[in-house]
Every structure is written in structure tokens, then in C-alpha cells.
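>>> this one's sequence-less:
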């Protein structure tokens, strides 16, 4: 195969088949085969970036992934995010990450800041209803009547 910019799926498949042969027996860098392998890899990578882009992960998914990699639990995030309830709110998507949290997670867990800054979908909380003493007593009376 002639070395040129990969523009079609057929050229991409051809380049992949040639590169896969090099994976089994990697050529020595600096040799003509080594240079060919390196150039082919650059061409394949460029084609894949254009035709098969990979979107950066969601911030919460990135945190979960890093927690799994590092064997951490939500309690381990408390120094970076806040108290344990705040950690669970963030992980449940009911609270967004603050700048302070992003900085702490970037340093503490080595998660790229640009991943943490991305918009994350936040689940709206159901409005809280205040329970007054009268409502509470009325609810108890209803419960007793229906027994």
C-alpha cells in the first residue's frame, strides 16, 4: 500500500490490515519498516479521529471510573467534595460540581479538569413538603381509622 492520506473505508481497512501484521512482529524504530509502521499508525489515528470521534466522558462517569480504578468508595471522596451526603448528592446528579470540587478531584484523583468541567445532567429534586404538627396528627388519625 502506498502511504497517503486515508480517505475511504476501503483505504482504512487496508491500512488496518497492514498495521495489524506489524503488531505481531513490531519493527525496529528508525528502520524503513519502523518508519512505515509509525506513519501508518499516524494515518489510521487521524482517520479514526475524524470518522469515529470519542466524546469525552460525563463528569460523574469519569469519577466512577476513577473510583473503580483506584479502589475508592464514596466515603473516600468526602475530603474532595464535602461531607458524605454531599458526595451522594453529586453522584446521584442532584448537585452539580463546584469549582472547588473540580479542583480537588483534579488533584486528588488525577481526573482531567476539562472532563470535570463539562455539563452534567442534573436530576431535579422533588420539592420538599413541610410536615406540620397538624398534618402529622391528621395523618396518624387517618392511619388509625383505616386499620
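Sure thing, it's come through. None of these values were measured; they are calculated from a predicted model.
>>> can we go C-alpha only for contacts and neighbour counts from here?
Will do.
>>> Any idea how many residues pack against residue 43?
By the criterion of other Cα atoms under 10 Å, residue 43 has 19 neighbours.
>>> Past the host helix or strand of it, which element shows up next along the chain?
Taking DSSP states H and E as the definition, one finds residue 43 inside helix 32-51. Using DSSP H and E, the helix or strand that directly follows helix 32-51 along the chain is helix 59-70.
>>> quick one: buried residues of that next one?
Neighbour counts using 16 or more other Cα atoms under 10 Å place 59, 60, 62, 63, 64, 67 of helix 59-70 among the buried residues.
>>> right, and out of those residues, which lies closest to residue 10?
Using Cα to Cα, residue 62 comes nearest to residue 10 of the buried residues of helix 59-70, at 34.5 Å.
>>> what are the ranges of the strands in the chain?
Counting by DSSP state E, the chain forms no strands at all.
>>> ok, residue 92 to residue 15 distance?
As judged by Cα to Cα, to the nearest Å, residue 92 and residue 15 stand 44 Å apart.
>>> Please say which of those two ends up with more neighbours.
Set residue 92 next to residue 15 and count neighbours by other Cα under 10 Å: residue 15 wins out with 20 against 13.
>>> Okay, one more to line up with it:
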């Protein structure tokens, strides 16, 4: 397939096939350059046509816990107490700067994903 902008879903599927074909290309080869170009084009198309919703900070923590097999007990150890972890996960308590720092420095969650505004449960 000729390297060109992705305009249609058919172009998109073709680009994904090209990425599959080129996957594992040797570094420094023309095939690797093509792979990089296709990946960039696919990323741009997906950003425009298949945007992923941004998670709020609590959803981000939950997703990170799931991906890394962390439990609520792990979060409690990080935040200092079981009740604090529960309150954060149940949107009863807002994240503090100290909590955000710990989540970032110890769990590697990007701070910019944790500092966004989000709704607390008013109940």
C-alpha cells in the first residue's frame, strides 16, 4: 500500500494491515521508517475519528489498579489508611496534593491525569 494520508475507514484498515506487515522491522531500515510513518498516520486518524474519552482522576486510579493488579489494600497502604482509600474511590474525598504526589512517584501515574477537576459524590 502506498504511504498516504488516511481519509476513510477503508484507508484506516489498510494502514493497520501495513503496520501488521511491517511490525518488527529492523532498526534503521526503510521498513522501520515506513512503520513509523504508518503509526503516525494511524494515530492522527484515530485521534480525530476514534477519540478515547479521558478518564477522570478516580477512573484513572481504578484503571491503573486493574492494569497492575493492585488492590484497594495496596491503595490504602499508599494513601495511609483503608478509610481514605475507600473515600477516594467512592468519591467521598478529593485527592490532595500529597496523595497525587504519592500516586505519581510510587505508582507512576502521570500527575497531569490526577490534577483534573472531577465530581465528588454529594451524598
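Received it, and whenever you're ready, just let me know what you need. Just so we're clear, the structure is a prediction, and the values are computed from it rather than from any experiment.
>>> Superposing both, give me the TM-score.
The TM-score (TM-score structural alignment, normalised by the length of structure 2) is 0.79; 123 aligned residues with a Cα RMSD of 2.2 Å.
>>> returning to what we had before: against structure 2, what's the mean shift for the helix holding residue 43 of structure 1, could you check?
Average distance, helix 32-51 of structure 1 versus aligned residues of structure 2 after superposition (mean Cα distance after the TM-score superposition for structure 1): 1.8 Å.
>>> what range in structure 2 does that helix sit on?
Alignment of helix 32-51 of structure 1 against structure 2: residues 30-49, by TM-score structural alignment.
>>> what's that stretch in contact with?
Residues from elsewhere that reach stretch 30-49 of structure 2 (Cα atoms under 8 Å, 6 or more residues apart in numbering): 3, 5-7, 12, 15-16, 18-19, 22-23, 25-26.
>>> buried stuff in it?
Across stretch 30-49 of structure 2, burial judged by 16+ other Cα under 10 Å covers 31, 32, 34, 35, 38, 39, 41, 42, 45.
>>> CSV for these, including distance to residue 79 of structure 2?
What follows is the buried residues of stretch 30-49 of structure 2, written out as CSV (distance: Cα to Cα, whole Å):
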residue, distance to residue 79 of structure 2
31, 47
32, 44
34, 45
35, 42
38, 42
39, 38
41, 41
42, 39
45, 39
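>>> Return the member of the residues you listed nearest to residue 104 of structure 2.
Nearest to residue 104 of structure 2 among the buried residues of stretch 30-49 of structure 2, with distances taken as Cα to Cα, is residue 39, at 28.2 Å.
>>> and that closest one, how far is that from residue 107 of structure 2?
28 Å.
>>> same deal with residue 87 of structure 2?
19 Å.
>>> Also residue 72 of structure 2?
Applying Cα to Cα to residue 72 of structure 2 and residue 107 of structure 2 gives a distance of 14 Å.
>>> now swap in residue 46 of structure 2 and tell me
Applying Cα to Cα to residue 46 of structure 2 and residue 107 of structure 2 gives a distance of 28 Å.
>>> measure the aligned partner of residue 108 of structure 1 in structure 2 to residue 79 of structure 2 for me?
Correspondence of residue 108 of structure 1 to structure 2, assessed by TM-score structural alignment: residue 106. Distance, residue 106 of structure 2 to residue 79 of structure 2, using Cα to Cα: 11 Å.
>>> cool, and residue 87 of structure 2?
11 Å.
>>> Pick out whichever of these two has more residues nearby.
Neighbour tally, residue 87 of structure 2 and residue 79, criterion other Cα under 10 Å: the higher count belongs to residue 79, 19 against 15.
>>> ok, for the aligned residue in structure 1 for that one, nearest residue in space, not its chain neighbours?
Under the alignment (TM-score structural alignment), residue 79 of structure 2 pairs with residue 81 of structure 1. Closest residue to residue 81 of structure 1 apart from its sequence neighbours, by Cα to Cα, 6 or more residues apart in numbering: residue 101 at 5.1 Å.
>>> thinking again about what came up before, I'd like the contacts of stretch 30-49 of structure 2 laid out as TSV, including distance to residue 121 of structure 2.
Below are those laid out as TSV (distance: Cα to Cα, whole Å):
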residue	distance to residue 121 of structure 2
3	49
5	45
6	42
7	42
12	41
15	44
16	42
18	46
19	44
22	48
23	45
25	49
26	51
